[in-house]
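Trainee: From the sequence below, what's the structure:
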Amino acid sequence: MLVNETKERTWHGHVKLADSFFKRFRGLMLVRNVNYAMVFVLPAETKANASIHMFFMLSDIDVIWLDSARRVVDFKTARKWRFYAPKEPAKYIIEGPVGLIKTLDVEEGDLISWTPSEEKERAVPVKVSLPDGLSFEKGTNGMALTESVREVKVKGN
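Mentor: Below is the predicted model:
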């Protein structure tokens, strides 16, 4: 979720963080239908670090540059196969589907915040030997698919 705190506007889409070198390098390149936002956390607040290229992009995107206080310093709809740099130094970059800027009603100076979407770990079937008195309601032959110990029940209780 992205929030323009200045104007109390919210975008309820999926948000991912690009907070490592590899995630920032990969970004949204080769993503066919951008239907989520990506917040890039840059190592330093500079214009050079905040420059982006649209090479190998399969669609146009909306881009919002923020300073270290999360204030908008620049924004635009970025077109494929072009290069962009913000007007002022930036610490964060938000890239998302075209229409994101309009939904948040973004203007320079607005305060933007975000909440990354949770990404659950995948449950994997594991064979376990159970002590007497323990069972999994839906499991058979010692096979169980569980995400927490709250799902384990003791017989007779």
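Trainee: make it CA atoms for all contacts and neighbour counts henceforth
Mentor: Fine.
Trainee: Could you give the number of residues near Ile101?
Mentor: Neighbour count for Ile101, taken as other C-alpha atoms under 10 Å: 21.
Trainee: which one is it nearest to, not counting chain neighbours?
Mentor: Nearest non-adjacent residue to Ile101, counting by C-alpha to C-alpha, 6 or more residues apart in numbering: Asp62, 6.4 Å away.
Trainee: How many residues are close by that neighbour?
Mentor: Other residues close to Asp62 by other C-alpha under 10 Å number 19.
Trainee: Identify the residues contacting it.
Mentor: Phe75, Lys76, Thr77, Ala78, Glu95, Gly96, Pro97, Val98, Gly99, Leu100, Ile101 (C-alpha atoms under 8 Å, 6 or more residues apart in numbering).
Trainee: before we go on, could you also do this sequence so I can check it against the first one:
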Amino acid sequence: MITNETKGRVWHGPVRMADTFFKRFRGLMLTKNVNYALVFVLPAETKANASIHMFFMLSDIDVIWLDSARRVVDFKTAKKWRLYTPKNAAKYIIEGPVGLIKTLEVEEGDLIDWSPSEEKGKAVPVKVSLPDKISFDSHNGAVMTESVKEVHAGKP
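Mentor: Reported below is the predicted structural model:
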């Protein structure tokens, strides 16, 4: 969720963070359907660090540049295969689907805040030991076995 605190406007889409070199490097390149916002946390607040390119982008996006106080210093709808530099130095960049700027009613000087969406972790396989004997109630049709070997051997 992204909030324009100055105007009380909220965009309820998912938000991801680009807070490492590799996440910033990848950005939204080659993303077919930009349906989330990506917040870039830059290492320093400068115009050069905040410059973006739209090479290898599959669609246009809305971009909002913020200073270290999270105040808007520039914003625009970025077109594919172009370069952009903000008017002033920025510490954060928010890239998202076209319409983000309009929904938030963004203007220079607005205070913007965000809360990243929870990302689901990857499943990790875990070894679980099974008991030697498995028993079930006889009324549900299951058969009691003495071991897993009996099941594989076809013995009831």
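Trainee: Go ahead and report the secondary structure state at the residue nearest to Ile101 of the first structure.
Mentor: The three-state assignment at Asp62 of the first structure reads strand, by DSSP: H, G, I helix; E, B strand; the rest coil.
Trainee: swap in Lys23 of the first structure?
Mentor: helix.
Trainee: Show me what it lines up with in the second structure.
Mentor: When the second structure is aligned by TM-score structural alignment, Lys23 of the first structure is paired with Lys23.
Trainee: Pull up the gap between its match and Val106 of the second structure, please.
Mentor: For Lys23 of the second structure, the distance to Val106 of the second structure equals 25 Å [C-alpha to C-alpha, to the nearest Å].
Trainee: again, but for Trp81 of the second structure
Mentor: Counting by C-alpha to C-alpha, the gap from Trp81 of the second structure to Val106 of the second structure is 24 Å.
Trainee: Can you spell out which helices and strands pack onto the longest strand seen in the second structure?
Mentor: Counting residues, the longest strand in the second structure under DSSP state E turns out to be strand 37-46. Helices and strands touching strand 37-46 of the second structure, as assessed by 3 or more C-alpha pairs under 8 Å, 6 or more residues apart in numbering; DSSP states H and E, comprise strand 15-18, strand 90-96.
Trainee: Most tightly packed of those strands?
Mentor: Mean neighbour count (mean count of other C-alpha atoms under 10 Å) peaks for strand 90-96 among these, with a mean of 25.
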